[in-house]
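Q: here you go, sequence then predicted model.
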Amino acid sequence: MIISTEPVWIAQDAELADLCTRLRQQAAIAVDTEFMRTDTFYPIAGLIQLGDGKTSYLIDPLAIQDFSSLRELMLDEQVVKVLHSCSEDIEVFERLLGVVPSPIFDTQIAAAFAGFGFSLGYAGLVKAVLAIEIPKDETRSDWLQRPLSTSQLKYAALDVAHMLIVYGKLLQTLKASERLQWVKSDCADLVVNARKPDDYAEAFHKVGFAWKLRPLELAILRDLCIWREVESRARDIPRNRLIKEPSLFEIARKQPQDAAHLQRIEDIPSRTLRNDTETLLRIIQDSAATNPATWPARLDAPLALSEAPLMKSLKKYVRDVAEGLSLPPELLIRKREYEAIARSGLKGGTYSLPERLLGWRYEIIGKGLLEVAQNTTVGINSLDAEESVSPTIIE
């Protein structure tokens, strides 16, 4: 198939509507975005690339006024949107269109299941599948400048030019290995998770060393984190430009009661101190005045060294299964899921699985992980019991 190397520039509403009408007749389309996010919380769309397998279309979001046709295309369940490593692209569409595209097919996920390696870049995938080199010299370009350079236009077009051919070859490989449903399931999960409303109340769980804090301190940290999440979005600035997590931790721990003491907390941006000192002090006071029954319980400390044998057994089991399937272990389970399994058995000794391991992964590794966890614990307990009845020698 001959793919045009000359992209079609779309900068008028009527052109976009016509293009989207035609693309909705296809079973799948290639999709990519270029954006800027240096000084903002939200990505600023600089370009939307669509491909039909023959031509690359470059949509100028700075010129288009009516995005309704593109929104309808992104939500058309009869048209698969093929993207590569799509998490940031999803954010672009959420910001620009207010929707999460569906259904999606992430070629990075598919490539891993097809045996091309974990977290493979798009250029590497195209080279591996089609033996075609794609230049990546415009990765950090200014996509908000107009006009775009010839080099930028070529770069953007190539990002979707070969995608549907790669998609077709991945489909063949995945069908042959009976792994296509695994990929579709994981891609569907990306859409579901992207559509979930943000839960700012849980943001404090991600702060390093939060497990060291007491309930009152956690209540303050929780409310500080909620404030940061709300304000960084409202001001459209990166979270760390407003205030960094270590500073929030120190504020919650030290609970400064006046501006002078707050200023002694390290690494709070001067702009934040200038504009938000009163707000931060009020959050501390208001949080401390709440009913203790509403304060968070202390967070789990890092796993004890006594859990090391169990973690080692779980990881070895997954490595063995992954090796037998010729898959990267990271594709089957995440690091925090090992820990979740280990923690589930700390009270009562009965282990359970994180939700993600209850889908197609249950038969592949989930059921086995539960058996390994239970057997490892039985072995450790038996050894402890033997040691406990050994004679004690008093010198």
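A: Structure received.
Q: when you work out contacts or count neighbours from here on, use the C-alpha atoms and nothing else.
A: Noted.
Q: which element is residue 272 on?
A: helix 270-288 (DSSP states H and E).
Q: give me the buried positions along that helix.
A: Neighbour counts over helix 270-288 (16 or more other C-alpha atoms under 10 Å) mark 273, 277, 280, 281, 283, 284, 287, 288 as buried.
Q: swap in stretch 34-45?
A: Neighbour counts using 16+ other C-alpha under 10 Å place 34, 35, 36, 40, 41, 42, 43, 44, 45 of stretch 34-45 among the buried residues.
Q: okay, those residues in JSON lines with distance to residue 83 and secondary structure next?
A: Below are the buried residues of stretch 34-45 laid out as JSON lines (distance: C-alpha to C-alpha, whole Å; DSSP: H, G, I helix; E, B strand; the rest coil):
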{"residue": "34", "distance to residue 83": "13", "secondary structure": "strand"}
{"residue": "35", "distance to residue 83": "15", "secondary structure": "strand"}
{"residue": "36", "distance to residue 83": "18", "secondary structure": "strand"}
{"residue": "40", "distance to residue 83": "24", "secondary structure": "coil"}
{"residue": "41", "distance to residue 83": "23", "secondary structure": "coil"}
{"residue": "42", "distance to residue 83": "20", "secondary structure": "coil"}
{"residue": "43", "distance to residue 83": "17", "secondary structure": "coil"}
{"residue": "44", "distance to residue 83": "18", "secondary structure": "strand"}
{"residue": "45", "distance to residue 83": "16", "secondary structure": "strand"}
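Q: below is structure B, check it against A:
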Amino acid sequence: MSSSTDRIVHELAAAARETGRLGIDTEFVGEGRYRPLLCLAQIAVDAPNGIRIELLDPLVDEFDPTPLAEVLADPEIEIVLHAARQDVALLKRTWKTEVRGVFDTQVAAGFAGLRAQMGYDALLREMLRVKLQKSASFTRWEQRPLSEEQRRYAAEDVQHLLQLAVALQNRLVESGRLEWAVEECRALEEVHDSRDPADLFPRLPRIDRLDPAQRAVAYALLEWREETAEQVDRPPSTVLQDQTLVELAKRRPTSRERLKQIRGLSEATLHRRGDALVQAIARGRDAEPIPVETERPPRTDPADPALVVLAETLVRTRAEQEELAYELLASRADLQRIITSWRDGRDDEQIRTLQGWRGDLVGTDLIDLLEGRLALRVDGDGRVVAER
């Protein structure tokens, strides 16, 4: 264990607790693996002489991340990231922690009158007039030693992160939207990269066309595939393709010889994993059948496409008026769900456009539009206007 790295980890955690914030980014490799491998964690904290940046290398130094993991889990400490979803999921799994107090500068940019999904370098140019070199983005981060170019690139990713957060927060305070951005960031705290078979099972192709006994075999094969892929640290599709898995569940072969009749199984797979596949199929045959869910699909109407366009017009108009990225307010799927719920006389509180700040900004007006209490017209300047 590296005592010097452990000392740095403790110092970073102490600085974050003293100042109330920490900036973090990661470099990882996901290609060819079961789940992404954390290759580097870049940390930025406030220091008396500016910003302190440290690069923590889990592939070289055996350090205990617990002090920083506890900081990440503390909702009283602001954790600043850019495009946080993958970083949060990776850190939660790798450092065995929760991540609270997230402030995502990409999310915040959408509330600050900038486009949604804005890249970090573009956002720095826009907000701070800083230009990054970005010369090492496609290098092999799992190979050691890291080059000086890679280390410089990694450090740049957090060098201005805390300053960027302050600039965005100041703009959001002026527009009265800081609370909206913070509320939106809360959802990122729940992301994860776990692969639960129960979540993966409904997404298998044509799974609802199998009978209950076949579905039980498909579930057993799915469990086997996930366990095998994790053991060998390879993408599940390289162990067994989705289409082949469903075909195996449909035919339920009982021997290696019968496995050869299934399209999509290579000779290498039959040689290495043929017995394991037969055993997994046998477990599925002995398991309780899994009935097909008979939930009624949402009722649609020929008028729905026109209503979606009408609703989208209102949302885009409101986004333009408020200088918000349209994507933050609603997707077409959200609008279709709102229309379907309205048509069925249901209050679907799970639709994000009807909740929180979105509900206040446009959700109520969408319902009023559908109910005929709100109308859209084009004014003399060619702009869409909503009026009651």
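A: Alright, I've got the coordinates. This structure is a prediction, so every number in the text was calculated from the model and none was measured.
Q: mean shift of the helix holding residue 272 of structure 1 relative to structure 2?
A: For helix 270-288 of structure 1, the mean deviation from structure 2 after alignment is 4.4 Å (mean C-alpha distance after the TM-score superposition for structure 1).
Q: quick one: contacts of that helix?
A: The contact list for helix 270-288 of structure 1 (C-alpha atoms under 8 Å, 6 or more residues apart in numbering) reads 216, 219-220, 223-224, 242-243, 252, 255-259, 262-263.
Q: just the helices in the stretch 251-395 of structure 1 please.
A: For the stretch 251-395 of structure 1, the helices defined by DSSP state H, counting those that start in this stretch cover 259-263, 270-288, 308-325, 329-332, 335-344, 361, 367-388.
Q: equivalent range in structure 2 for the shortest one?
A: Right, the one you point to is helix 361 of structure 1. Aligned by TM-score structural alignment, helix 361 of structure 1 corresponds to residues 358 of structure 2.
Q: distance from the chain centre to the matching stretch, please.
A: Centre-to-centre, stretch 358 of structure 2 and its host chain are 20 Å apart (C-alpha atoms, centre = their mean, to the nearest Å).
Q: stretch 182-192 of structure 1 now?
A: Relative to the centre of its chain, stretch 182-192 of structure 1 is centred 13 Å away, using C-alpha atoms, centre = their mean.
Q: could I get the full set of helices for the stretch 51-200 of structure 1?
A: Residue ranges of the helices in the stretch 51-200 of structure 1, as given by DSSP H, counting those that start in this stretch, are 68-75, 87-97, 107-113, 122-130, 150-161, 163-176, 180-195.
Q: what's the first one packed up against?
A: Here helix 68-75 of structure 1 touches helix 13-23, going by 3 or more C-alpha pairs under 8 Å, 6 or more residues apart in numbering; DSSP states H and E.
Q: switch the cut-off to 10 Å
A: Contacts defined by 3 or more C-alpha pairs under 10 Å, 6 or more residues apart in numbering; DSSP states H and E place helix 68-75 of structure 1 against helix 13-23, strand 28-36, strand 80-83, helix 87-97.
Q: the longest one now?
A: Applying 3+ C-alpha pairs under 10 Å, 6+ apart, one finds that helix 180-195 of structure 1 makes contact with helix 87-97, strand 104-106, helix 107-113, helix 163-176.
Q: so which bit of structure 2 is the third one matched to?
A: Spelled out, that is helix 107-113 of structure 1. Taking TM-score structural alignment, helix 107-113 of structure 1 hits residues 105-111 over in structure 2.
Q: again, but for the first one
A: Mapped onto structure 2 with TM-score structural alignment as the criterion, helix 87-97 of structure 1 occupies residues 85-95.
Q: now residue 144 of structure 1: how far from residue 352 of structure 1?
A: In this view, residue 144 of structure 1 and residue 352 of structure 1 are 49 Å apart by C-alpha to C-alpha, to the nearest Å.
Q: and if you look at residue 274 of structure 1?
A: 48 Å.
Q: burial check on residue 72 of structure 2, number of neighbours?
A: Residues within reach of residue 72 of structure 2, counting by other C-alpha atoms under 10 Å, total 28.
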